[in-house]
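Undergrad: Here is my input; please provide its structure:
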Amino acid sequence: MLETTQWINNYFNDSTDAIMIFKDEELILSNQIAKDLQNELNMNPQYLVEVADSSVKQKFSPTDNCFSCIIQNKMKEISIPITLAKDMSHPLNYFMIYNVIDQDEKVFSLTLKNRGTIDRMDQLAQQRKLTQYVNRAYEKERKRISEDLHDSIAQGVYSAIMGVRRLENNEFTKEQLKELTTVIESQLNDTLTEVKEMALDIRPSVLDNFGLLAALKVLAKRLQENSGVTINVAGNADTRNLSNDIQSVLYRITQESINNALKHANADEIAILLVSHDHFITLEIIDDGDGFDVPKYQHFNGRSMGLMNMNERVKTFNGAFKIDSKSGEGTTITVKFPIA
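TA: Take a look at the predicted model:
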């Protein structure tokens, strides 16, 4: 038991948060970092009690003005932003956590947590969440490619193999043999077309050979032929100074945006603008479709994964990403990247 008590004391004193425990509004115990703050800032713990008192009253509207009465409230914990050393060159920003320890004995704690540390922890948690999302997106894409290979490519090749085996039959007439070879050739051509389509989706060779603007025009032409929706590409952008990674990101965002407009927006016309400026390049994808409520799709859910994927791809290379859309007014997606 003594050893356990020592462990608790060590944990309390070595904590990176300043912890103060009060009884009947009087400070009865502080850990080392709380004592250091009191000494260095000449901080009166009663000031923190008054700040907590005011915040709790605002939140819970008690029946009278005594702090001990507020403790009777069923609230267990409240977080209060607070800044210490305001007159110094580097003010200290904290979250003060008020926590009820023993309601009957009127014992409570005030814990000061560094706001910068909490923000970094939140960023790390968000990054972990985004990493999980990206992994899911990659797995989803791999699954789609696998299904396409199995359900379409493999079946087409298998059908052609079956046709070739039938050629071993010597009882075919010349006309039957010609008809069968025509069917086999058609099956192989269809399979070849699908392989090319998959290759274009995965990595278009025109992007490497002729640049981003040419690749966008080829993409627009192909999707226009498949969908019947008018897709125009315009711009004067010189993309030679853009890295291959950024060109790939701009291509993928255009691809994703067009597919979204075709699948979800009932668009009749889509415009892609790629323009160079003095210090940055701008890509805009504009559709005249149904539009949508942007805030509704800015959180993690199944329907927002494509939007989040775009945003994260752009942020990875220090770009800016923006969506303007309203129900019934179409959608404009804007991407900016700095250029040398």
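
Undergrad: C-alpha only now, for contacts and for neighbours.
TA: Noted.

Undergrad: Give me the helices and strands touching the helix or strand hosting Gln187, please.
TA: According to DSSP states H and E, Gln187 maps onto helix 174-202. Contact here means 3 or more C-alpha pairs under 8 Å, 6 or more residues apart in numbering; DSSP states H and E; on that basis helix 174-202 packs against helix 155-166.

Undergrad: for the helix it packs on, the distance to its chain's centre please.
TA: In this view, helix 155-166 has its centroid 45 Å away from the chain centroid, taken as C-alpha atoms, centre = their mean, to the nearest Å.

Undergrad: For that helix, name the packing helices and strands.
TA: Contacts defined by 3+ C-alpha pairs under 8 Å, 6+ apart place helix 155-166 against helix 174-202.

Undergrad: the inter-axis angle of the helix it packs on versus helix 155-166?
TA: Between helix 174-202 and helix 155-166, the angle comes out at 160 degrees (axes from the mean of the first three to the mean of the last three C-alpha atoms, to 10 degrees).

Undergrad: which strands and helices sit next to the next helix or strand after helix 174-202?
TA: Going down the chain from helix 174-202, the next helix or strand is helix 205-210, by DSSP H and E. Helices and strands touching helix 205-210, as assessed by 3+ C-alpha pairs under 8 Å, 6+ apart, comprise helix 212-227.

Undergrad: next SSE after the helix it packs on?
TA: As the chain continues past helix 212-227, the following element, by DSSP H and E, is strand 230-235.

Undergrad: list the buried ones in that next one?
TA: Buried positions in strand 230-235, judged by neighbour count with 16 or more other C-alpha atoms under 10 Å: Ile231, Asn232, Val233.

Undergrad: Regarding Val335, what is its secondary structure?
TA: Reducing the assignment at Val335 to three states with DSSP: H, G, I helix; E, B strand; the rest coil gives strand.

Undergrad: Please provide the structure for the following sequence as well, for comparison with the first:
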Amino acid sequence: AVETAVGFIRDFTFLRNIHVNLEEEVRVRTAELEKINVELRNEIARREKFEKALQFSTTQIIEYSRRRKHLSKRLVELLEQDRRDMAMALHDHIGQILTTLKMDLELLRKKVTDEGARAVMESAIEKASQAMSFSRNISQELRPAMLDTLGLVPSIESLITQVTQSSGLKITFFHRGIASKLGNDKDLTLYRILQEALTNVLKHASARSVDITLIRKANSVLLTIEDDGSGFDQKQVTTSAKGPLGILIMKERAAQVGGTVDIETRPGKGTHLTARVPVQEQIS
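TA: All right, here's what the predicted structure looks like:
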């Protein structure tokens, strides 16, 4: 029983380390993108200052722009690949280990006659169940299987339920004219944008409520997210090399499927985000 409990603690610690390692991986990937952005801004500023006096080639500017686009695309690709790998590891390995651990603990509980030992076993079984639930939640955040099976709207509803239950944030959701699947990674793009936006709200906005709408408009799908939080100085964020990386990633995600992300905000006035993704298919 002691060895089983020690094994549970080791597995649970490993599970938490997975989450920490993923955040560190994202930080490392985005740091390189920050560096390229700073270099690009500095180079543009220098060339604008001296363009009237000097004749120069734009090759380096084009190269910086090309590198930035390539790095942005790779960043999003690596993020998704990392998420897929971690979700698979959680489901195929950690999940099975925790399930086996719980079964072993339940078997041992039946054989233990000492009341004190049985109480310890009951506590260990409960912790194993909590770890299994924690593992499933992380796996869902990393790669929402529901997105592939049921589509975008049910996945968003599930995400909203998770957020409201864990944070107490009041969220309303209205949708109209959205097909079960948009295709071409557009479902995942919109889901990730919403996921990132809600994360930003929880971390930075001090908001009490969020209104989300998802509607078909002409040949586009519009996702809007509006909160009543603290807002921020958009000019400062735009010019700062250390601005919120989540905003940059949301914009890059949308750009990869031909879409856009626009943000309207002011300090103390909340934030309104609109993601627009083109859709050619007929949506029912």
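
Undergrad: after superposition, how close is the helix holding Gln187 of structure 1 to structure 2?
TA: Here the mean offset of helix 174-202 of structure 1 against structure 2 after fitting is 1.9 Å, by mean C-alpha distance after the TM-score superposition for structure 1.

Undergrad: how much space between Trp48 of structure 1 and Ile71 of structure 1?
TA: To be clear, residue 48 of structure 1 is Leu; Trp isn't right here. Separation of Leu48 of structure 1 from Ile71 of structure 1 (C-alpha to C-alpha, to the nearest Å): 15 Å.

Undergrad: Pick out whichever of the two has more residues nearby.
TA: Neighbour totals were compared for Leu48 of structure 1 and Ile71, and Ile71 leads with 24 against 17 (other C-alpha atoms under 10 Å).

Undergrad: So that one versus Ser54 of structure 1, what's the distance?
TA: Using C-alpha to C-alpha, Ile71 of structure 1 is found at 13 Å from Ser54 of structure 1.

Undergrad: Now Gly268 of structure 2: closest residue in space that isn't a chain neighbour?
TA: Ser230 (4.4 Å; C-alpha to C-alpha, 6 or more residues apart in numbering).

Undergrad: Over to Ala87 of structure 2?
TA: Distance criterion C-alpha to C-alpha, 6+ apart; nearest residue to Ala87 of structure 2, sequence neighbours excluded, is Ser139 at 4.6 Å.

Undergrad: Matching that neighbour against structure 1, which residue comes up?
TA: Matched to structure 1 by TM-score structural alignment, Ser139 of structure 2 sits across from Ala199.

Undergrad: Run a quick neighbour tally on that match.
TA: For Ala199 of structure 1, the count of nearby residues is 12 (other C-alpha under 10 Å).

Undergrad: same question, the one 5 residues further on
TA: Burial of Pro204 of structure 1, expressed as a neighbour count using other C-alpha under 10 Å, amounts to 19.

Undergrad: Equivalent analysis for Leu150 of structure 2, please.
TA: Counted by other C-alpha under 10 Å, the residues lying close to Leu150 of structure 2 total 12.

Undergrad: mind checking what it lines up with in structure 1?
TA: Leu150 of structure 2 maps onto Phe210 of structure 1 when the alignment is built from TM-score structural alignment.

Undergrad: got it, and Met121 of structure 2?
TA: Residue-level alignment of Met121 of structure 2 against structure 1, with TM-score structural alignment as criterion, gives Thr181.

Undergrad: Check Gln234 of structure 2 too.
TA: That one, Gln234 of structure 2, aligns with Val294 by TM-score structural alignment.

Undergrad: can you check Ser166 of structure 2 too?
TA: In structure 1, the residue paired with Ser166 of structure 2 is Asn226, using TM-score structural alignment.

Undergrad: coming back round to it: pretty sure the residue nearest to Gly268 of structure 2 sits against His272.
TA: No: with the criterion set as C-alpha atoms under 8 Å, Ser230 of structure 2 and His272 do not qualify as a contacting pair; they are 11.6 Å apart.

Undergrad: could you pull out the strands for the stretch 151-284 of structure 2?
TA: Counting by DSSP state E, counting those that start in this stretch, the stretch 151-284 of structure 2 has strands at residues 170-176, 209-217, 220-227, 260-265, 271-278.

Undergrad: Now render the ones you listed as TSV, adding distance to Gln55 of structure 2.
TA: Supplementary listing: the strands of the stretch 151-284 of structure 2 in TSV, determined by distance: least, C-alpha to C-alpha, whole Å:
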stretch	distance to Gln55 of structure 2
strand 170-176	54
strand 209-217	46
strand 220-227	43
strand 260-265	34
strand 271-278	39
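
Undergrad: Those: which one's closest to Val76 of structure 2?
TA: Between Val76 of structure 2 and those, the shortest separation by C-alpha to C-alpha is 15.2 Å, and it involves strand 260-265.

Undergrad: what's the angle from that closest one to strand 271-278?
TA: Orientation check (the same axes, to 10 degrees): strand 260-265 of structure 2 against strand 271-278 gives 170 degrees.
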